[in-house]
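S.K.: For reference, the sequence and a predicted model appear below.
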Amino acid sequence: LTPLIMWVLNNTSAQPLTFLLTGIPGLRAAKIWVSIPVCLLYAGALSGNSVILFVVLREQSLHEPMYYFLSMLSATDLSLSLCTLSTTLGVFWFEAREINLNACVAQMFFLHGFTFMESGVLLAMAFDRFVAICDPLRYTTILTNARIAQIGMSMLTRNVAVMLPVVLFVKRLSFCSSMVLSHSYCYHVDLIQLSCTDNRINSILGLFALFSTTGFDCPCILLSYVLIIRSVLSITSIEGRQKAFNTCISHISAVAIFYIPLISLSLVHRYGHSAPPFVHTIMANIFLLIPPVLNPIIYSVKTKQIQKAVIKVLIQKELILLAHALFLTLPL
């Protein structure tokens, strides 16, 4: 995707503009202290999702649809963290606040694209749970490896299709007054508000991108759980019901920690005009950092197969290191 984005950026009317990123408004004097939890959250997101990806790829027993979707979620969370890591830590640690238009638009594309991708992966995981509970006998025939790959490619294609028009129309805006962005990364709404030309088309495209992705995925996830609950309630044994519900707890938690901050951020932007600027920025950072940090923890705690695989990999690593240390101590 990177060559495609760079081609779009280079073949539109580029402007030699530089924007200034902001850490947390009003808390600039305490940026060192603020950077510590932010850095820890980034470290947790990168390490946790890397471990999940490594374990799923390494362990043959986890090569099942549910864990393929989990690896997609981890890859998306990892990418979402990486696309804002450089500018956020640059602002907090090195006072590197400047970013040119092309870099800003590219970051905006990947930031929103991976956010929409996460919404799509959560929908795919809801479909996985729906098939597993409502039609378990056909689970392996419905969710084949080829179909899982098709689902992943369709989500990727959807995100590129909705984000490319946004990029093209942002590049056609003119910026002539304030060049200060209110976040430590490039956010679409934040960027178009700095334009001194008519940005109604950009606002419409942004809303279309939002409603055609998360606005479509969220109701579908709710519908899938309505059908799942109806199917589970038809199970006569209490143990069977509990077992069926337990398989959904991790996914429900992941949906909650993604959509609750997203809805809260939308409400703050819409109705919280009187709130201090740092409230908006903190809410935006919570939305970007909390899901990538918590998702690996939730799935590691709630999924016994992931727990066993992580422990197995760690034990194997310790044994390899121990054997290597013993080998080095042997006389030649």
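M.R.: Looks like it came in fine. What you see is a predicted model, and the numbers here were worked out from it, not measured in a lab.

S.K.: going forward, measure contacts between C-alpha atoms and count neighbours the same way
M.R.: Fine.

S.K.: Identify the residue spatially nearest to Phe69, adjacent ones excluded.
M.R.: Met125 (6.2 Å; C-alpha to C-alpha, 6 or more residues apart in numbering).

S.K.: helices or strands next to the host helix or strand of Thr88 in the packing?
M.R.: In this structure, Thr88 sits in helix 65-94 according to DSSP states H and E. The helices and strands touching helix 65-94, judged by 3 or more C-alpha pairs under 8 Å, 6 or more residues apart in numbering; DSSP states H and E, are helix 31-58, helix 101-134, helix 145-171, helix 277-302.

S.K.: And the following helix or strand past the third one, what's buried?
M.R.: Think helix 145-171. Downstream of helix 145-171, the first helix or strand assigned by DSSP H and E is helix 188-192. Residues 188, 191-192 are the ones in helix 188-192 that count as buried (16 or more other C-alpha atoms under 10 Å).

S.K.: so which of the residues you listed comes closest to Val91?
M.R.: The closest of those to Val91 turns out to be Leu191 (C-alpha to C-alpha; 17.3 Å).

S.K.: Second structure follows, compare the two:
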Amino acid sequence: EMVRDGANLSPENKAKLVAMNAKLEGLFSAFSSKLLGDEKLYTFVTDKAELAGLEPGFVASLAAAAEANGKPGQWAIKNTRSSAQPVLQNATNRALREKVWKAFVSRGDNGNANDTNATIADILKLRQQRAELLGFPTHANYRMADTMAKTPENAMGLMMKVWPAAVARAKEEVADMQAIADADAKAGKGVKLTIEPWDYRFYSEKVRKAKYDLDESEVKPYLQLDKLTQAMFWSAGQLYDLGFRENTGTVPVFDPKVKTFEVYNLKTNENVGLIYLDNFARDGKRSGAWMTTYRSQQTLGGERNVLASNNNNFTEGAKGEPTLISLDDATTLFHE
């Protein structure tokens, strides 16, 4: 590993490697900042009728977002996955789905101050130079060298074994969606259309309802974030003998909506660590979900407990209302 990271390089080349790594870190940071810049943008809706199909609680949160951005009486859909996904899945207004989808997939590719194309080109160029400095023909070879695949060719070989079946299944799914869209048009329930990317989630739900009589909107009221958090903690107790005591307000946090919990051993009551629950989307926070360990457990040189966080981008419920999340988001919460 040390050799792979440049231990055998000459002093001159080690200095080059350090400079390359530093420049790459700067480029990665710039890329993230630009992406976040586009995720701060909103799609504003002025006619509530355009939001048909969306859940009342979600619509209320969009109204609150618009008011917070100086546009009371409107609805604001933020350009993040957590805001875009419910629209793509539930909005009956196809034009709105298209607008939201195109805004989301175009993040960093709009020719504005947040455009990442030049940044990506610089990253690719530097990665290639670093790979060659370390004795690899490409960055892909460098990345694969310490993995089970070992080479880019092996990785691609595995992908191509899966690819035909994956494509065939995707075509089957789209055919199922198209059949429902055609039936709706024939019955006068919609216009004739060809399934496009912004239709995928919407018609996937229709297929699920038709095939399995499963409607996620009927399940979601049972997926209350606070209750799911309790269930997550209960599961950790059953599996790992871990207990959780909320101590929000006694520990410094990086956002007022972050909750904190002391983690302890249920059998011994011994402190194990601290977990931060950072559940809600906000400006400056990247999309997606992840876990982070700020400090790992250690006994060498004295006991040191764990500081960790579970990070999501859920849309907070309207004031006085519980936060409800989708089944996918519930799975993500437990996964992280």
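M.R.: Now that the structure is in, tell me what you want to look at. Values in this document were obtained by computation on a predicted structure and should not be read as measured data.

S.K.: List the TM-score for the superposed pair.
M.R.: Put the two chains on top of each other and the TM-score (TM-score structural alignment, normalised by the length of the first structure) is 0.24; 142 aligned residues with a C-alpha RMSD of 7.2 Å.

S.K.: which residues touch the residue nearest to Phe69 of the first structure?
M.R.: Met125 of the first structure is in contact with 66, 69-70, 251, counting by C-alpha atoms under 8 Å, 6 or more residues apart in numbering.

S.K.: Which among the helices and strands packed on helix 65-94 of the first structure is found nearest to Leu227 of the first structure?
M.R.: From these, taking C-alpha to C-alpha, the stretch that ends up closest is helix 101-134, at 7.5 Å.

S.K.: what angle separates the closest one from helix 277-302?
M.R.: 40 degrees (axes from the mean of the first three to the mean of the last three C-alpha atoms, to 10 degrees).

S.K.: how far off helix 65-94 does helix 101-134 of the first structure point, in degrees?
M.R.: Relative orientation of helix 101-134 of the first structure versus helix 65-94 (the same axes, to 10 degrees): 150 degrees.

S.K.: what does the helix or strand following helix 101-134 of the first structure contact?
M.R.: Next helix or strand after helix 101-134 of the first structure toward the C-terminus (DSSP H and E): helix 139-142. For helix 139-142 of the first structure, contacts defined as C-alpha under 8 Å, 6+ apart pick out 131-132.

S.K.: Just the buried positions in helix 139-142 of the first structure, please.
M.R.: Neighbour-count burial for helix 139-142 of the first structure flags 139, 142 (criterion: 16+ other C-alpha under 10 Å).

S.K.: ok so, going back, compare the contacts of Met125 of the first structure and tell me which has the most neighbours.
M.R.: Highest neighbour count within those, by other C-alpha atoms under 10 Å: Leu70, with 24 neighbours.

S.K.: Adding distance to Ala325 of the first structure, write the contacts of Met125 of the first structure out as JSON lines.
M.R.: Listed next are the contacts of Met125 of the first structure as JSON lines, based on distance: C-alpha to C-alpha, whole Å:
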{"residue": "Met66", "distance to Ala325 of the first structure": "38"}
{"residue": "Phe69", "distance to Ala325 of the first structure": "38"}
{"residue": "Leu70", "distance to Ala325 of the first structure": "35"}
{"residue": "His251", "distance to Ala325 of the first structure": "41"}
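
S.K.: What are the boundaries of the strands in the second structure?
M.R.: Applying DSSP state E to the second structure gives strands spanning 42-45, 75-78, 242-246, 259-265, 271-280, 290-295, 306-314.

S.K.: excluding its backbone neighbours, what's nearest the residue nearest the centre of the first structure?
M.R.: By C-alpha atoms, centre = their mean, the mean C-alpha position of the first structure lies nearest to Asp77, the distance being 4.0 Å. Once flanking residues are discounted, Asp77 of the first structure sits nearest to Pro292: 4.8 Å by C-alpha to C-alpha, 6+ apart.

S.K.: now do Phe208 of the first structure
M.R.: According to C-alpha to C-alpha, 6+ apart, the nearest residue to Phe208 of the first structure is Val162 (7.8 Å).

S.K.: Show me which residues of the helix holding Thr88 of the first structure are buried.
M.R.: By neighbour count on 16+ other C-alpha under 10 Å, the buried set for helix 65-94 of the first structure is 65-85, 87-92.
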